[in-house]
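Peer 1: sequence plus predicted model, see below.
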Amino acid sequence: MSMIPLILSCLVACILSAGLVRRMVSVGVMDVPGHRSSHERPTPKGGGVGIVTAFLIALPLDHIGLTGHLPGWSLLLPEIAIAGLAFFSWRDDIHSYPAMAKLAVQGGAAALVVIVTLAFPEGPAALPLYLACALPGFLWLVYVTNALNFIDGLNGLASGSMALSSLGLALLFHLDGETLLRNAALLLGCALLAFLPFNFPRARIFMGDVGSQGAGLALSWLGLEAMLRSTAPWMPLFLLAGILGDVAFTLVRRGFAGNRLTEAHRGHLYQLAVRSGIPAPAVTLLHWGFVLWGGAIGLAPLDMPARLALLLAPQLGWGLYVLARARRHISGAW
């Protein structure tokens, strides 16, 4: 099969993403730093408009080039969900809506994706099994979308990790012969990679919630598809283990400390690492390494206990190291 349609679609994704990101730099919706911010000067945000728009346009074009016909609901509903969440998140970047409103929109978008990904059950007898599968899928989508939003606090950390994870899923889908899903993951990776030079190592623009949540939902959708249809259903968890682990640890620690979980803070492991004196680019590169390591372990011919040990050992070591540094170098509550 000719690869020309896919190559053209990837070029469209890269050019559109970079062009729109450049345009968003000049729009000038600024992220003004506060006492919890990692940056020190006002910086434009909204670069995610380019990422999400490029993905949403390139994906149906690729589908038409590959199949010769318009995409069906299995593709259109996830696109509608991603577009809706991205639009709301862009408005939130400007107006800052309440946390419960954000969660409600995330839940609605996740429900749309779950409905089309799992498909409706045939007859009432299949409904309990459908619901048993739908709930974990729904929670996965909401948790990953929020985790990628929470982790978007250092230049290149979230966007680079998502780009590498997308490419990892594209490789998995390629090995499994899932052409449409491979192309979708590759296009998402291209849109994210085109944004990265604008954000790392020096940030000319941030993704904003429109990027971290819009692209986050797209990535979590592809991860759910991999869990359901690939020969390595653990791969999405392995690729995102560093990010998901950081967020889970932070939520648990803040919960036990009696902190409000919806309150902005600087208590993530990656934030503590920077506050303790580790250069921000080094922390970002380490998280990219976690993604690559997770992908390599996920595809390695090992049994699951060995995979888990190899996956978790460096992350546990990193967490203990950061906590030790935080106790020595950070004064006050963290």
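Peer 2: Right, received. Where do you want to start?

Peer 1: use CA for all of it now, contacts and neighbours both
Peer 2: Will do.

Peer 1: what's the host helix or strand of residue 7 in contact with?
Peer 2: According to DSSP states H and E, residue 7 maps onto helix 4-27. Applying Cα atoms under 8 Å, 6 or more residues apart in numbering, the contact partners of helix 4-27 are 44-55, 57-59, 61-62, 65-66, 183, 186-188, 190-195, 198, 204-205.

Peer 1: C-terminal to that helix, which secondary structure element comes first?
Peer 2: Moving toward the C-terminus from helix 4-27, the next element (DSSP H and E) is strand 30-31.

Peer 1: show me the contacts for the residue minimising distance to the centre of the chain.
Peer 2: By Cα atoms, centre = their mean, the chain has its centre lying nearest to residue 216, at 3.4 Å. Counting by Cα under 8 Å, 6+ apart, residue 216 touches 144-146, 148-149, 162.

Peer 1: tell me the helix or strand right after the helix or strand encompassing it.
Peer 2: According to DSSP H and E, residue 216 maps onto helix 208-229. Downstream of helix 208-229, the first helix or strand assigned by DSSP H and E is helix 235-239.

Peer 1: try it against this one:
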Amino acid sequence: MFNLSLSFISSFLVTMLIVRYAGMFGKFSMDYDLHGVQKNHTHAVPRVGGIGVVSATCFTCFVGALFGTNPRAETMLLLAVAAPAFCSGLAEDLTKRVSPRVRLLLAMAGAGLGVYLLDAVVVRVDLPLIDAYLVFAPVAIGLTVLTVAGLTHAMNIVDGMNGLASVTAILIFGSIGYVAHEVGDWFVMSVALTMVGAILGFVIWNYPMASVFLGDGGAYFAGFVMAELLVILILRHPNVSAWYAAVVTIYPLFETVFSIYRRRMLKGRPASQPDGLHMHTLIYKRIARRGVYSGHTRRRERGNPTASVYLWAMALIGIVPATLFWQSPLLLACAALAFVAVYLWLYSCIVRFRTPHWLLMGHHEVITASAPDKTRHH
């Protein structure tokens, strides 16, 4: 609990300073793009909240190493291998000029360093046909690099609403910390709890109304550390099913896989090209702010945090059974199938304007045909 408390306080204070002095560095830190296809905010907000999360994590890990609340060597190495992913995202936050390919390559480089420095290698996926090939080091290393980089970018994909990626990350890290406690893995548990506190300190400034965004740097850092902890947890503990890693992170992973399929196969567009058809965007536009006139800024702003609640509930379809049944491949596979079925059914309903009525409860229609005519006299 020391790591969680210290990282929370540190993150809260650093993020407060970022919010307080955002105007001084607004040219670099503010997100002024209010009309992008994936943008859902109504005013400029600093997008460097990841600095608060990373600063708090590093500070807590250093202090924890001094007081013996987390292993010194492994923790420092983990922070080192996470640096390329975070720095590439932060550079994009500040310059808006770092291509997705460069960020992907740097995340892969960090995963490669993790293999070398932490021995963090995917050695099994609990599928016999695939596990037979993972005995070959190049295959295992290649799969590790792809999966770690994939989850790193997946967390950035779902970072589209206030609190969406950050609270989802808190739930996943909380699950990882619990499973690590159950199997007695001090390193994984201490880092997971540190991440919970660091992200929670940021969330206070991001939800329900956003004074700061996590940014690419923060999302990449959270996703990368999450991926490394899962690889290490599965590697060290044979009683933890490899399916646990897939199911606890199934929301960001499946969102990413489905987005690639939708863009490449259905639309014939590059997978990296942004669009407004993510699940969270559809829920925001067609449920959370249903019928709201585009000029009603306050109502649109309220729809943003409301949309996140729907996605947190969806993420829990994977996180809860993963946390309860982390030793059972069969139950975890059933949970994965259940999530995929619910996701595809709900996406199909919303995109075809056939949203189930029970999802619309509490969202009242507002006249949308035109803005009120203030000059009209009766």
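Peer 2: Happy to help now that I have it. Note that the structure is a prediction, hence the values are computed from the model and not measured.

Peer 1: how about residue 277 of structure 1, what's its match in structure 2?
Peer 2: Counting by TM-score structural alignment, residue 277 of structure 1 lines up with residue 287 in structure 2.

Peer 1: count the neighbours of its match for me.
Peer 2: The tally of other residues near residue 287 of structure 2 (other Cα atoms under 10 Å) stands at 22.

Peer 1: residue 113 of structure 2 too?
Peer 2: Residue 113 of structure 2 has 20 nearby residues by other Cα under 10 Å.

Peer 1: ok, it - contacts?
Peer 2: residue 81.

Peer 1: ok, now residue 325 of structure 1?
Peer 2: Neighbour list for residue 325 of structure 1: 273, 276 [criterion: Cα under 8 Å, 6+ apart].

Peer 1: gap between the match of residue 277 of structure 1 and residue 166 of structure 2?
Peer 2: Per Cα to Cα, to the nearest Å, residue 287 of structure 2 is found 21 Å from residue 166 of structure 2.

Peer 1: and what of residue 211 of structure 2?
Peer 2: 14 Å.

Peer 1: okay, strands next: where are they in structure 2?
Peer 2: For structure 2, applying DSSP state E gives strands covering 30-31, 45-46.

Peer 1: any chance of these in JSON lines with mean neighbour count as columns?
Peer 2: Shown next, in JSON lines, are the strands of structure 2 (neighbours: other Cα atoms under 10 Å):
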{"stretch": "strand 30-31", "mean neighbour count": "21"}
{"stretch": "strand 45-46", "mean neighbour count": "24"}
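
Peer 1: quick one: closest of the ones you listed to residue 259 of structure 2.
Peer 2: Nearest to residue 259 of structure 2 among these is strand 30-31; the distance by Cα to Cα comes to 23.6 Å.

Peer 1: quick one: list the elements packing against the closest one.
Peer 2: strand 45-46 (3 or more Cα pairs under 8 Å, 6 or more residues apart in numbering; DSSP states H and E).

Peer 1: circling back to that earlier point, of the contacts of residue 216 of structure 1, which is the most crowded?
Peer 2: residue 148 (29 neighbours).

Peer 1: residue 57 of structure 2 matches what in structure 1?
Peer 2: Under the alignment (TM-score structural alignment), residue 57 of structure 2 pairs with residue 55 in structure 1.

Peer 1: what residue of structure 1 takes the place of residue 248 of structure 2?
Peer 2: Residue mapping for residue 248 of structure 2 onto structure 1 gives residue 239, with TM-score structural alignment as the criterion.

Peer 1: actually residue 145 of structure 2, not the one I wrote
Peer 2: Per TM-score structural alignment, the equivalent position to residue 145 of structure 2 in structure 1 is residue 138.
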